[in-house]
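Engineer: no FASTA, just this:
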């Protein structure tokens, strides 16, 4: 899952980026409110972690502007402003969660996963498409009850497809979800990962929609 981190404190931002990457998130980091608004308006992010005390443009103003433009990316506000009126204003302006610093990194990861699940209409922690089960927190996948070993990128690709079950995802959309800034993406990277997933899980686990992209069916039969 690719997320945007908007945090102007260099040490905190670097620590959050490194920690969230260890939890399996792809993280792009910006340090001011203007950059945060620009990237969220133009990028394909699964969620955002937004500080409020940002230079150039306050985080609440960024949030208000995004929601006014009908940009629905889930936003977790992470801030030192702990007064109740600040929390109320943040939530009323469209924040999906409001967390006061400092926060445990694993709690932050859990909150982000919860935001992403809800934004995709998934109520359960474990994702399921037919006989394929995926546990995001444990980063574990099973087929017919048997554990399947996947590489990091294979897991992330499967996660994106299962979050968007029954929806066709183009190669470009999948690349945007799997790779943060600074990664050089081979032209056939998605196809290679899909080939490996089909080999490890089932030849029909991922459907190709010719000329459009790829999809997984929530109720697929892999017998």
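Structural biologist: Yes, it's here. Predicted model only: the values in this text are computed from it and were never measured.
Engineer: drop to CA atoms for contacts and neighbour counts, all remaining ones
Structural biologist: OK.
Engineer: Contacts only, for residue 29.
Structural biologist: Neighbouring residues of residue 29 by Cα atoms under 8 Å, 6 or more residues apart in numbering: 4, 5, 6, 7, 13, 17.
Engineer: Name the member of those with the most neighbours.
Structural biologist: When the contacts of residue 29 are compared by neighbour count (other Cα atoms under 10 Å), residue 7 ends up highest, at 28 neighbours.
Engineer: tell me what the helix or strand hosting residue 12 is packed against?
Structural biologist: Per DSSP states H and E: residue 12 is located in helix 10-22. When contacts are defined as 3 or more Cα pairs under 8 Å, 6 or more residues apart in numbering; DSSP states H and E, helix 10-22 packs onto strand 2-6, strand 26-30, helix 105-119.
Engineer: Next up, a structure to set beside the first:
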């Protein structure tokens, strides 16, 4: 479970970095952490586990991992029909290697050594052109459509939310196992000078529009996203 020191970070894109070079991985994670939430693993096995169980907006994968070719992970994703944007890192810079990687499902390539500014720019392009910025969140039988600020019922009916309601729901959906205190939700979705009762008010608004089980009250602690079934 992700530890949340600053709940506003939940609004940043979540990136999986798979890089076995300890120095390069540490530097890349440190630099990317200013703008993204970065999880760093050092081999393909750990990467496969993260890709299977984690929810990421993009992945940066080294081609030469100690236990496999990074392209195996890309092939796995595409075979499962997963369209997660993937940026490959590689020392293999021949046209044939790059074409093979793109043909196998990678979205872009950066060859080593690289300038961080180029990596960051290419990552921004991938995120901008993907569905990551238009993502939806399953909440039991319901779906939150973040970009359009709507909640879709199990029967396909869509319910419009206000910007404030949508911001609150997005924070809750970003870490579904976390119980958010009112202070965390206030800092992430509203103005920190607002009163704590603002959270209870907007939770009530969302429940009235949708269903009570969409947001669960954890007594004495706060709120977390639910999993209502109809």
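Structural biologist: It's in. Being a predicted model, the structure only gives us computed values, none of them experimental.
Engineer: And the TM-score between them?
Structural biologist: The TM-score (TM-score structural alignment, normalised by the length of the first structure) is 0.63; 163 aligned residues with a Cα RMSD of 3.2 Å.
Engineer: if we can go back for a sec, make JSON lines out of the helices and strands packed on helix 10-22 of the first structure and add distance to residue 141 of the first structure.
Structural biologist: Shown next, in JSON lines, are those (distance: least, Cα to Cα, whole Å):
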{"stretch": "strand 2-6", "distance to residue 141 of the first structure": "20"}
{"stretch": "strand 26-30", "distance to residue 141 of the first structure": "19"}
{"stretch": "helix 105-119", "distance to residue 141 of the first structure": "16"}
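Engineer: Could you single out the most deeply buried of these?
Structural biologist: Of all these, strand 2-6 has the most neighbours on average by mean count of other Cα atoms under 10 Å, namely a mean of 25.
Engineer: In the second structure, which residues correspond to that strand?
Structural biologist: Per the alignment by TM-score structural alignment, strand 2-6 of the first structure matches residues 14-18 in the second structure.
Engineer: thinking again about what came up before, tell me which residues in the helix holding residue 12 of the first structure are buried?
Structural biologist: 13, 16, 17, 19, 20 (16 or more other Cα atoms under 10 Å).
Engineer: Please apply the same query to stretch 77-86 of the first structure.
Structural biologist: Those buried within stretch 77-86 of the first structure under the rule 16+ other Cα under 10 Å are 77, 78, 79, 81.
Engineer: What separation is there between the equivalent of the last one over in the second structure and residue 78 of the second structure?
Structural biologist: Pointing back at residue 81 of the first structure there. In the second structure, the residue equivalent to residue 81 of the first structure is residue 92, according to TM-score structural alignment. Shown here: residue 92 of the second structure relative to residue 78 of the second structure, a distance of 22 Å by Cα to Cα, to the nearest Å.
Engineer: helix or strand right after the helix or strand hosting residue 90 of the first structure?
Structural biologist: Following DSSP H and E, one finds residue 90 of the first structure within helix 84-92. Next in sequence after helix 84-92 of the first structure, counting helices and strands by DSSP H and E, comes strand 97-100.
Engineer: Residue 188 of the first structure: how many residues sit nearby?
Structural biologist: 9.
Engineer: where's the aligned partner of residue 77 of the second structure in the first structure relative to residue 1 of the first structure, distance?
Structural biologist: Counting by TM-score structural alignment, residue 77 of the second structure corresponds to residue 66 in the first structure. Plainly put, residue 66 of the first structure is 20 Å away from residue 1 of the first structure if you go by Cα to Cα.
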